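Peer 1: Structure, please.
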Amino acid sequence: MRRIRVRVQGLVQGVGFRPFVCGLAGEYGVAGFVGNDSGGVFIEAEGLRAALDGFLAALRHQAPPLAMVERVTVEAAEPIGEAGFRIVRSEGGAARQALVAPDTATCADCLAELADPACRRYRHPFTNCTNCGPRFTIVTGVPYDRHTTTMAGFALCAACEREYHDPRDRRFHAQPVCCPACGPALRMLGADGLPVPGDPITTAAAWLRQGRILAIKGLGGYHLGVLAGHARAVAALRARKRREDRPFAVMAPDLTAAGALVHLEPEAERLLTGVRRPIVLAPRRADAPVAEAVAPGSRDLGVMLPYTPLHHLLADRLARPFVLTSGNLSDEPVVFEDGDALRRLSAVADGFLLHDRPIHVRADDSLVRVFRGRELPIRRSRGYVPAPVTVPWPFPRPVLACGAELKNTFCVAEGVQAFPSHHIGDLENYETLRSFTDGIDHFCRLFGVRPAVLAHDLHPEYLSTKYALDRHDIDLVGVQHHHAHIASCLADNGYGGPVIGVAFDGLGYGEDGTLWGGELLIADLAGFHRAGHLEPVPMPGGTAAIRQPWRMAAAYLDRIYGDAVPELPIVRRDRWAAAVALARTGVNSPLTSSAGRLFDAVSAVAGVRDVVSYEGQAAAELEARVDPAEPGAYPARLSDGLVIMGSDLVRGAAEDVLSGVPVERVAARFHNGLAAATVLAVRALRERTGLRTVALSGGVFQNMVLLERMVSGLEQDGMRVLVHSRVPPGDGGISLGQAVVAAARDRSADARQRIPD
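Peer 2: From the prediction side, this is the model:
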């Protein structure tokens, strides 16, 4: 007989791991016990050598569906002649290393109960078990037990108590377990906050069919819902929400209904029906039964399937697609507290479908695309967070990375695990900044991380940078924005470099004080060299040029034609002269090499979009107009200093517009030309450096047309191409890049010399 002490680390709490261990013990004839603590799962097991070997092998390789075993450590102990196997009480402790599970879509077993009139959980909007249900959004601390969740205030009834304590039941220690007798309650309120009589689901479905707007409490916050095919209701939602053009997401009742909205490839179907249930952005069908205003100016539509019992019940009763968009006003974070929702959304919603289970952490829906059969995250949040991104290189000291200003996430990292946060949003107001600082505190408590290094962007005016510079208890590391993008792609792929990095995005603060955004870098994790870039041009009016793409068109066209600018529709004399004067003098016109601003200029020249209501709109709508059958490409010169002349691409677009070429061909030739010019620049760098691996990162690579053209061209040139699959290529992935850069510098021999006191 032998006895061993086992420590299991990873995602092993709240996922049915202890009952799984009990079952294995019975199968292999092993005695002992299992329990949770702040480090994960601890086990003592006693039995014959062969039995213990089989037990350990199964422990590593046969874990429950939602578990993720990161590490199993074993040490010998003295046999004590123990009989039987039991689950012991959870223990606390100072060192918190246990992982917390993401929120998970309702499993098939719970759905079957939801639809079974003979089951006591029939049509119960909060049914769940160890294989599904809320996790991250309700967890207040670790170890993961009911008293450290927002379910602490709901006392279990006798029937749920029996299930909760029965290791043979799939609800054993499922912390959110409940039933109609003891769980949260659903209710329907009018815009005035007064109760609406009747069954809440039935009433909500009826109101949606009538064209009313509802605020619906989800897992990580409130949504605003409206019938997707009701044009007047969709228009009303846009007006009340003050969201002019940004596309809305649509919830379909099932996969068949989703397939009637968009064209789905196998990976998209897998993502839609998987446990994470993100919004999947896919090509919209021409006959999709949704109002045009759901996603104006876009060929794609964001579709998701129900992921909570409440959503399943509502979708089933409604039996048609409905818009489910973030419950907020324009530029504000999503509302997640009931009182706040009633105050902020009463002017938008005609009614509220809500419940009394508190949400501890707001979490927007995740958004993904599919590129070449692989997931490409656009927004990583509900369903994914807080699962770690494991990297091959250890963090010598715990790191906190503050991320970027737009589409912010932060990241805490320790050991070989990085924990990028849920989507925080744009750090432009007090509410979002508070969500950022509260989120950092929560993650550090949840994972027991006490950061010794703080990584931040170089831009002095970013609120995330100001937060970092106000911290005097920690070593600071400034990381250039585009280096962080490339490092994020390297970490995403587990590759340390060096690589040729292509970082195309909107804006980032450069080491020379100008605004970068179309960068060719030679980079590894620790450092980079700027080897080339897009042609720098002025931004007339500064940030006004981001909101008004015609200003970027003015800067480019003035550089090309000077005073002889042709009579393009975009050239309006009432506004043109002032913008050109700013560009020429440099007054309030910082230089930028931004790829995003180049897209803006071409979009304006082509007549697609000269003023935007959200960041990236002009580029997205230009992409949507591309004729995929057009093979032509505008040529762009490449200077000796590896500067890609974007003005050549704008000239090509302008001349085609003057010649009456359709906008679809103009958009295609621009995309093709930018991709071809960039591939030529990478080829030149390969010849200089011998590097044959390219990393593509930055928000512009959310553009599927450009990404496909780039990857195809580079692969035809014999290059290995790294793209994102675990974190977004946009600014939502910046924090991971900052974290791994800080760690790489920490590992360098002279790291402590470079980190200021």
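Peer 1: going forward, measure contacts and count neighbours with C-alpha atoms only.
Peer 2: Noted.
Peer 1: close enough to count as contact, residue 483 and residue 523?
Peer 2: Yes - between residue 483 and residue 523 there is a contact under Cα atoms under 8 Å: 7.2 Å.
Peer 1: Name all residues that make contact with residue 375.
Peer 2: Residues in contact with residue 375 (Cα atoms under 8 Å, 6 or more residues apart in numbering) are 267, 368-369, 725-726.
Peer 1: and of the residues you listed, the nearest to residue 1?
Peer 2: For the contacts of residue 375, the residue nearest residue 1 by Cα to Cα is residue 726; the value is 44.7 Å.
Peer 1: residues touching the closest residue to that closest one other than its chain neighbours, list them.
Peer 2: Nearest non-adjacent residue to residue 726, counting by Cα to Cα, 6 or more residues apart in numbering: residue 492, 5.8 Å away. Contact analysis of residue 492 by Cα under 8 Å, 6+ apart lists 389, 391, 724-727.
Peer 1: now residue 358
Peer 2: With contact set as Cα under 8 Å, 6+ apart, residue 358 has these partners: 138, 150-151, 337.
Peer 1: would you turn those into a markdown table with secondary structure, neighbour count and distance to residue 54?
Peer 2: Formatted as a markdown table, the contacts of residue 358 follow (DSSP: H, G, I helix; E, B strand; the rest coil; neighbours: other Cα atoms under 10 Å; distance: Cα to Cα, whole Å):
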| residue | secondary structure | neighbour count | distance to residue 54 |
| --- | --- | --- | --- |
| 138 | helix | 24 | 36 |
| 150 | coil | 20 | 38 |
| 151 | coil | 23 | 37 |
| 337 | coil | 17 | 48 |
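Peer 1: Before we compare anything, build this one as well:
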Amino acid sequence: MSTTARDRREFTVTGVVQGVGFRPFVHRLAVELGLSGFVGNAEQAVIGEVEGNGEAVTAFLRRLHTDAPPLARIAQVRARTIAAQAGPGGGFTIVASVGGAGSRRTLVGPDVATCAACLAELFDPADRRYRHPFITCTDCGPRFTIIRDLPYDRPATTMAAFPMCPACRTEYETVNDRRYHAQPIACADCGPTLWFEHDGLRVTGTDAAVAEAQRALMAGRIVAVKGIGGYHLACRADDEDAVRRLRERKLRDEKPFAVLAADLATARRLAVVDDDEARALSGPARPIVLLRRRADAPVTAGVAPGNPWLGVMLPGNPVQHLLLAQVPGMSLAPPDALVYTSANLSEEPLCFDDEDAITRLPHLADAVLTHDRPIHVPCDDSVVRVVDGQELPLRRARGHAPLPVPLGRSLPPVLAVGGELKNTCCVLDGEYAFCSAHIGDMGSLATLRAFDRAAGQLTTLRRVTPVILAADAHPGYQTRAWAERHAAGTAPHLVQHHHAHVVSLLAEHGRIGEPVIGVAFDGTGFGTDATVWGGEFLLVGADPTRFTRIGHLLPVDLPGGDAAVRNPCRTALGYLAAAGVDWDSDLAPVAACAPAELAAVRLLLATSAVRSSSMGRLFDAVASLLGVRQRIGYEAQAAIELEHLAGLGAGEPPQPLAPFGLTDDGRLDHRPVIRCLVERVRAGADAAVLADAFHQAVADAVVAVATRAAATSGVSSIGLTGGVFQNVRLTQLCRDRLGAAGLAVLTHRLVPPNDGGLALGQAVVAGLVAARTPDFQEGGR
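Peer 2: Purely as a prediction, here's the structure:
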């Protein structure tokens, strides 16, 4: 058919295409191109028909991809030719939802930052939403956190209690308006309200409430602020006393706080920000971005004690924008940088429920800036690093959850419960995996309840009844116990920790079923031999439900198990003992221990040490040996500081260490490296140069094992996964050297390499196993 002839196509668009202004976009596009037809919502899709000049129809189908609204995520556009109708038709219309349940199982979008158009209106005195703290449109604002049920319509959201005024209703029903079917639409006449509470007094009115909050912050107070996904605690970033009190109240000794900067210029005064990091900061997810802290950053040292990086975020919702902007008629200048951290005690889940806030916030904050729009689903801030222009997720939450991971195949419904640290859960639904937002560490009853709620929300939102539950194989994990309690008489499918890491990486790259050599480096994972793994090389073939351990770091004794994790000096003593190095007091880990502790460690090594092949623990040991960190206040603190030190030494002339030994059965022997480091330390070598040399030695060892395994197996894809690969220096070294050796390298881009990505891998493994059962039919439920 000639492209100038009349053409009619039936089309189906899948992905995140409902609640994001997609139907009015289709309408505008069709009208622009002179096409007739219709568009409407169906289950999990937008469907329609379009007719007109062949060239215009071709352009229409192409632009469904290229010109889609900002919040749309197009998975697929399918089209087929159907019989053209006589004549030009009756124009183009938006029709009611079809298929009975309508958008009952559509893909729900995440919460995203205030768009440029809404931000302009927010600060335009002539606009009717001037300084309205809940301004939103189809291109921005809350989605995931306000949804109670599907289909995604206002009565099924927490906005149901706010009937639209006539002006908002007109916008909502006008197809060419930016707020057409924007479910959170509101204005000062019909929407939620903001107020400030302090010492039992309530200040109402947006400007008055914001001004009081600013006064409290400038006076050194700690203010709780209710946002889109939960409450935060804020104080001035340059106020040493306020930051100290915040740490005392949160019971958070050293772990860094994030900083909310008023704008990009302020962020650049706090840290070094390159163009890619600026894009990440300013993107619709508004994550916390880990940046290289400036030595003269105008923040008190207590914000991130001894930490070379600073977590920075930009305002992502109207309340944050207003809080950091001048209130009209007020002489008080607002703060331009605030500590901005979740309103909870350390290791507890995010505070988001207003009733819960009444109990928890008085112990944490001096005052509260809050509002009356309920939060149904809590959602914390996402955290990323930028590696070679791409975001590496460290915590996947606001702006990303619950966007699905496309699997490329249909699998049975599975609920995977994740790991014990940085927990998330995951639900499989057909061709998609839906990962929850970050839940936290499963160390308290409150977090277990938060997990229970998150799992229930995911399954309810997807209308999924899992046929199987998946869990980590560790017998002591709370998540495994939860899965066993909820498995309805069927034992959960247990997935080895590092196997799950590797499969999660395959899943996010759409490579399920493609062989890979997975390099899984982390702190702790229960091995198939009941020892602690963490420095693993796994071959995962065409059947992703199986793996072969083709290499690993030589196990070492950890004196005291978890006590060694908290005290890198103890871990270092274990590595020194394994390497046959005497514990002389000239070595930092020895000097860090009192005689009684040294005696206790000797006894533990002789009687009851835990065997571990963990690469994370080796990084801790080297950090201790180089005098970087002997005791930690939060997870991976020693390794983080070692990475920074390595960066300082990267520009110096290289001083290679003795390489790791490599046995015929794939074991990496760390003892030559440890002995060489001891010799260099005793010779007075620069610690930064040694730190970088260690990173290079690890990268060389990865290449040595991977190239040998690739030659033996014929597998040329290498996957880097596990929490150790949050280390950008190590990741870059491994990737570059593996690439130079002719191997393809996969790294994480959608889910974290740490345990926040475990649930995805668990779900896929269990789903593939379940798919083999006789009663599963492709695409069935």
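Peer 1: Superposed, what's their TM-score?
Peer 2: TM-score of the superposed chains, computed with TM-score structural alignment, normalised by the length of the first structure, equals 0.93; 748 aligned residues with a Cα RMSD of 2.6 Å.
Peer 1: circling back: identify those among the contacts of residue 375 of the first structure that sit within strands.
Peer 2: 368-369 (DSSP state E).
Peer 1: Which among the contacts of residue 375 of the first structure count as buried?
Peer 2: 368-369, 725-726 (16 or more other Cα atoms under 10 Å).
Peer 1: returning to that earlier point: ok, residue 483 and residue 523 of the first structure, which is more surrounded?
Peer 2: residue 483 (30 against 24; other Cα atoms under 10 Å).
Peer 1: Which position in the second structure pairs with that one?
Peer 2: Taking TM-score structural alignment, the alignment pairs residue 483 of the first structure with residue 499 from the second structure.
Peer 1: Report the distance from the helix or strand containing that match to the chain centre.
Peer 2: For residue 499 of the second structure, the enclosing helix or strand under DSSP states H and E is helix 497-508. Centroid separation for helix 497-508 of the second structure versus its chain: 16 Å, with Cα atoms, centre = their mean, to the nearest Å.
Peer 1: what's the average distance of the helix or strand that that helix is followed by to the first structure?
Peer 2: Using DSSP H and E, the helix or strand that follows helix 497-508 of the second structure in sequence is strand 516-526. Once fitted to the first structure, strand 516-526 of the second structure is off its aligned match by 0.9 Å on average (mean Cα distance after the TM-score superposition for the first structure).
Peer 1: Just want the angle from strand 516-526 of the second structure to helix 497-508.
Peer 2: 140 degrees (axes from the mean of the first three to the mean of the last three Cα atoms, to 10 degrees).
Peer 1: The residue mapped onto residue 685 of the second structure from the first structure: what secondary structure?
Peer 2: Applying TM-score structural alignment, one finds that residue 685 of the second structure aligns to residue 661 in the first structure. Judged by DSSP: H, G, I helix; E, B strand; the rest coil, the three-state class of residue 661 of the first structure is coil.
Peer 1: buried stuff in stretch 202-215 of the first structure?
Peer 2: For stretch 202-215 of the first structure, burial by neighbour count (16+ other Cα under 10 Å) applies to 203-205, 207-209, 211-215.
Peer 1: Just give me the closest of those to residue 145 of the first structure.
Peer 2: Nearest to residue 145 of the first structure among those, with distances taken as Cα to Cα, is residue 215, at 30.2 Å.
Peer 1: Now do the same for that closest one: its match in the second structure.
Peer 2: So, by TM-score structural alignment, residue 215 of the first structure is matched to residue 224.
Peer 1: Over to residue 625 of the first structure?
Peer 2: So, by TM-score structural alignment, residue 625 of the first structure is matched to residue 645.
Peer 1: what comes into contact with the helix or strand hosting its match?
Peer 2: For residue 645 of the second structure, the host element (DSSP H and E) is helix 637-649. Residues from elsewhere that reach helix 637-649 of the second structure (Cα under 8 Å, 6+ apart): 307-308, 568, 616, 619-620, 623-624, 628-632, 687-693, 695, 727, 729.
Peer 1: what about the second structure, which of the contacts of residue 375 of the first structure hold up?
Peer 2: Using both residues aligned by TM-score structural alignment, their matches' Cα atoms under 8 Å, the second structure keeps these contacts from the contacts of residue 375 of the first structure: 368-369, 725.
Peer 1: Residue 470 of the second structure sits in which helix or strand?
Peer 2: strand 468-472.
Peer 1: The first structure: matching residues for that strand?
Peer 2: The aligned range for strand 468-472 of the second structure is 453-457, by TM-score structural alignment.
Peer 1: ok, and what's touching the matching stretch?
Peer 2: Here stretch 453-457 of the first structure makes contact (Cα under 8 Å, 6+ apart) with 397-404, 464-465, 468, 474-481, 738-739, 742.
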